[in-house]
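Q: only geometry, no sequence info:
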C-alpha cells in the first residue's frame, strides 16, 4: 500500500479538474483519518501502527503547505500528492466500508416511498391524459423486493433527470472557492456534453445532476437564516462527491462498497 511506484500516476495524465479536486480532497481525507482514529485505520488497513502514524504526520505536514492555486505545484509534487491521496483514500475506504454499505441500503429504503409516490403520480397523470407508459405500469405492479426497490428508485431518478437538468442553469458558483468552482463548472460542462450525446447508461449523469441540483438548493438555503443546512449536505461534502464521481478513476482512488 505504501509502494509509491505502484500507486502514483504520471502527472501529465492529470486533468486540470483533477488537480483542483486533489486540493479539495487532501485536507478532507486527513480530517476523515483523524475522525476514524489511528487504531481503527490500523485494524482495517493491515498496516502497522508505526507506519500509519508516520504516514499521517507526513500527510499533515503536506496539507499545511498546500497552495490554493494548482498552477503553483510542480509536476514532481503532483506525482507525490496523487500518491498521498491514493493512500489516504485507501485507509478511509477500508475503515468506512461497513458504514458505507449500510448507508447505501438506508438511502434506498428512505427514498423508496418518495420514488413510488412520484411514479404513481406520474402514472395517474398519464392515465387521465389517455397515455400510459407500460414500463412504468409494470414497475408499479411488481411485488416489492430489494432488486425491485432499487429499480423503482432508479426509474424515479431517471424521470427527474430532465427537470433537474434545466435547474442547473440557475446554479451560481460565485460563493464557492476557486477549486470548488472549477470542479462544479467542470461537472456542469460534463452533464451538458453527455446529455447531448445521449449515452445508453445515464447512471453517472443522473448522479452528477442530482448532486449539482442539491448543491444549488444548499447554496440557496445558506442565504436563508431560517433554513439551517445539515453538515451531511454541506457545500464541501457535495463538491467532494461531485469530484469523486468525475475524477476517482483518473486519480486511482479506492472505492468502498
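A: Structure received. All values reported here derive from a predicted model rather than from experimental measurement. Numbers count the residues shown, from 1 in each chain.
Q: from here on, contacts and neighbour counts on C-alpha atoms
A: OK.
Q: surely residue 210 and residue 164 touch.
A: Yes. Because the distance of 7.1 Å satisfies C-alpha atoms under 8 Å, residue 210 is recorded as touching residue 164.
Q: which neighbours do these two share?
A: Residues touching both residue 210 and residue 164 (C-alpha atoms under 8 Å, 6 or more residues apart in numbering): none.
Q: any idea how many residues pack against residue 163?
A: The number of residues packed near residue 163 is 11, by other C-alpha atoms under 10 Å.
Q: where do the helices sit along this protein?
A: 4-7, 16-36, 38-45, 49-65, 75-128, 134-141, 146-167, 178-197, 203-221, 235-251 (DSSP state H).
Q: between helix 49-65 and the third one, find me the angle.
A: Looking back up the chat, that one is helix 38-45. Using axes from the mean of the first three to the mean of the last three C-alpha atoms, to 10 degrees, one finds that helix 38-45 and helix 49-65 are set 110 degrees apart in direction.
Q: also this one, for the comparison:
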C-alpha cells in the first residue's frame, strides 16, 4: 500500500493515477482527509494505515504569498513534512519528499548537482529546504526529489495561463532571463512509482530533459496550441514579483543516471502530449 498526500494537486493526482494503472494498492488524501500539520492526527492515521511508502506531494506552493505568510508556509512545508517523516519512521515506511529548484541560489548557468550551492532566496525555497533536512534527519529510507516548472492536467499552471491569455491578447510580456526545465507530472509520476518500489535512497533531480527560458516556453506553447499571440521577451527586472525567482533552475540528473532510473522525455515532447491531454 502506498499513501499519496496532496492528491488534489497536479502531481498527487497523476501519482495516484499511475499507481492505479500499475494495480498497486494506493490511497490519495488531501487536507480534507488529514491535516498534515496535526502531529497526533498524522501519527495515528499512518500507523493505522501502515503504508509501505508515503509519497508526500502536499505542500504550500504559493511562492509570492509565502513572503507574507511565512508561519503558515513553515507549518505545512517544514512541520507537516516532519510529522509525516516521524510517522513513517514509527512504522519503518519509506518516504518520498517532493522538493524544488528554489533551494539553490539560482545563479550561474551550469546545472546544479544534488549537493550544489544551497542558498534559497525566498520563504518558499527556505521552507522546502528545511523540509528536506527534517526528512534526512529522521529517516534512512527516504527519497528527496527536486523538481521545477511543474505542469499537469489537474490544477493551474503556466501552460493553462498562457493558453487563456493567448486567446485574449495579441501580445504578452514574458521573462527571458530565467532558465530551467518544465516538469510534466504525467512523466514524473512513473519515476516516483519506480522509486517507491526500489531501495535506491537519496537525493534526486527530476524534470523533463532540455532547458528553456519562460519566454521560449511561452512561445512554444503559443505555436503548438495554434495561437497567434506574440511573446515579447523582457528581463526579470521589468516584471516585479514579491518573491525572488531563480535565474538558473537547471538541475543535473547525474543521480538518476547513476542509480539506473530512466530520464524523462524532452520538455517539447511533454508539451505536445500535454496539449493533446488538455483537449
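A: Received the coordinates, thanks. Just so it is clear, the structure is predicted and the values come from calculations on it, not from any experiment.
Q: drop the TM-score for these two in here.
A: The pair, once superposed, lands on a TM-score of 0.24 when counted by TM-score structural alignment, normalised by the length of the first structure; 109 aligned residues with a C-alpha RMSD of 6.4 Å.
Q: is it true that residue 235 of the first structure touches residue 218?
A: Yes. Counting by C-alpha under 8 Å, residue 235 of the first structure touches residue 218, with 7.0 Å between them.
Q: residue 190 of the first structure and residue 243 of the first structure, how far apart?
A: Residue 190 of the first structure is 12 Å from residue 243 of the first structure, where distance means C-alpha to C-alpha, to the nearest Å.
Q: between these two, which is the more surrounded one?
A: residue 243 (24 against 16).
Q: residues in contact with the more buried one?
A: Here residue 243 of the first structure is in contact with 18, 21, 183 (criterion: C-alpha under 8 Å, 6+ apart).
Q: likewise residue 245 of the first structure?
A: Contacts of residue 245 of the first structure (C-alpha under 8 Å, 6+ apart): 204, 208.
Q: that older thread, ok, and the most crowded of the contacts of residue 243 of the first structure?
A: Of those, residue 21 is surrounded by the most neighbours, 26 neighbours in total, counting by other C-alpha under 10 Å.
Q: now the nearest residue to it once chain neighbours are set aside: how far from residue 49 of the first structure?
A: The spatial neighbour of residue 21 of the first structure that comes closest, neighbours along the chain excluded (C-alpha to C-alpha, 6 or more residues apart in numbering), is residue 243 at 5.9 Å. Here residue 243 of the first structure is placed at a distance of 30 Å from residue 49 of the first structure (C-alpha to C-alpha).
Q: what ranges does the stretch 151-279 of the second structure have for its helices?
A: In the stretch 151-279 of the second structure, the helices defined using DSSP state H, counting those that start in this stretch lie at 158-168, 185-196, 214-224, 254-258, 267-278.
Q: export the ones you listed as a markdown table, with columns for distance to residue 29 of the second structure and mean neighbour count.
A: A markdown table is the format used below for the helices of the stretch 151-279 of the second structure (distance: least, C-alpha to C-alpha, whole Å; neighbours: other C-alpha atoms under 10 Å):
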| stretch | distance to residue 29 of the second structure | mean neighbour count |
| --- | --- | --- |
| helix 158-168 | 25 | 16 |
| helix 185-196 | 16 | 20 |
| helix 214-224 | 32 | 20 |
| helix 254-258 | 28 | 13 |
| helix 267-278 | 24 | 15 |
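Q: let me know which of those helices is the nearest to residue 10 of the second structure.
A: For the helices of the stretch 151-279 of the second structure, proximity to residue 10 of the second structure was assessed by C-alpha to C-alpha; helix 185-196 is nearest, at 6.7 Å.
Q: in terms of secondary structure, what does that closest one contact?
A: Packing partners of helix 185-196 of the second structure (3 or more C-alpha pairs under 8 Å, 6 or more residues apart in numbering; DSSP states H and E): helix 10-21, strand 53-56, strand 94-100.
Q: now it against helix 267-278, angle please.
A: Going by the same axes, to 10 degrees, helix 185-196 of the second structure makes 110 degrees with helix 267-278.
Q: list the contacts for residue 136 of the first structure?
A: 119, 123.
Q: and stretch 161-180 of the first structure, how far apart are its ends?
A: Distance between the boundary residues of stretch 161-180 of the first structure (C-alpha to C-alpha) amounts to 23 Å.
Q: if we can go back for a sec, distance to residue 187 of the second structure and mean neighbour count for the helices and strands packed on helix 185-196 of the second structure - can I get that in TSV?
A: Shown next, in TSV, are these (distance: least, C-alpha to C-alpha, whole Å; neighbours: other C-alpha under 10 Å):
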stretch	distance to residue 187 of the second structure	mean neighbour count
helix 10-21	9	21
strand 53-56	16	25
strand 94-100	15	25
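Q: nearest to residue 65 of the second structure, out of these?
A: Ranked by C-alpha to C-alpha, the member of those that lies closest to residue 65 of the second structure is strand 94-100, at 16.8 Å.
Q: what's the angle from the closest one to helix 10-21?
A: Using the same axes, to 10 degrees, strand 94-100 of the second structure lies at 140 degrees relative to helix 10-21.
Q: elements contacting strand 94-100 of the second structure?
A: Of the remaining helices and strands, those touching strand 94-100 of the second structure by 3+ C-alpha pairs under 8 Å, 6+ apart are strand 53-56, helix 81-90, helix 123-138, strand 142-147, helix 185-196.
Q: at 10 Å what do you get?
A: Helices and strands in packing contact with strand 94-100 of the second structure are listed as strand 2-5, strand 53-56, helix 81-90, helix 123-138, strand 142-147, helix 185-196, strand 202-205; criterion 3 or more C-alpha pairs under 10 Å, 6 or more residues apart in numbering; DSSP states H and E.
Q: how much space separates the nearest residue to residue 63 of the second structure once chain neighbours are set aside from residue 13 of the second structure?
A: Nearest residue to residue 63 of the second structure, sequence neighbours excluded (C-alpha to C-alpha, 6+ apart): residue 124, at 5.6 Å. Residue 124 of the second structure sits 22 Å away from residue 13 of the second structure, going by C-alpha to C-alpha.
Q: hang on, isn't residue 186 of the second structure packed against residue 14?
A: Yes. Taking C-alpha atoms under 10 Å as the definition, residue 186 of the second structure is a contact partner of residue 14 at 5.7 Å.
Q: as a markdown table, the contacts of residue 243 of the first structure with distance to residue 86 of the first structure would be great.
A: Formatted as a markdown table, the contacts of residue 243 of the first structure follow (distance: C-alpha to C-alpha, whole Å):
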| residue | distance to residue 86 of the first structure |
| --- | --- |
| 18 | 13 |
| 21 | 13 |
| 183 | 19 |
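Q: closest one to residue 64 of the first structure out of these, please.
A: Within the set of the contacts of residue 243 of the first structure, residue 21 lies nearest residue 64 of the first structure; the separation is 16.7 Å, counting by C-alpha to C-alpha.
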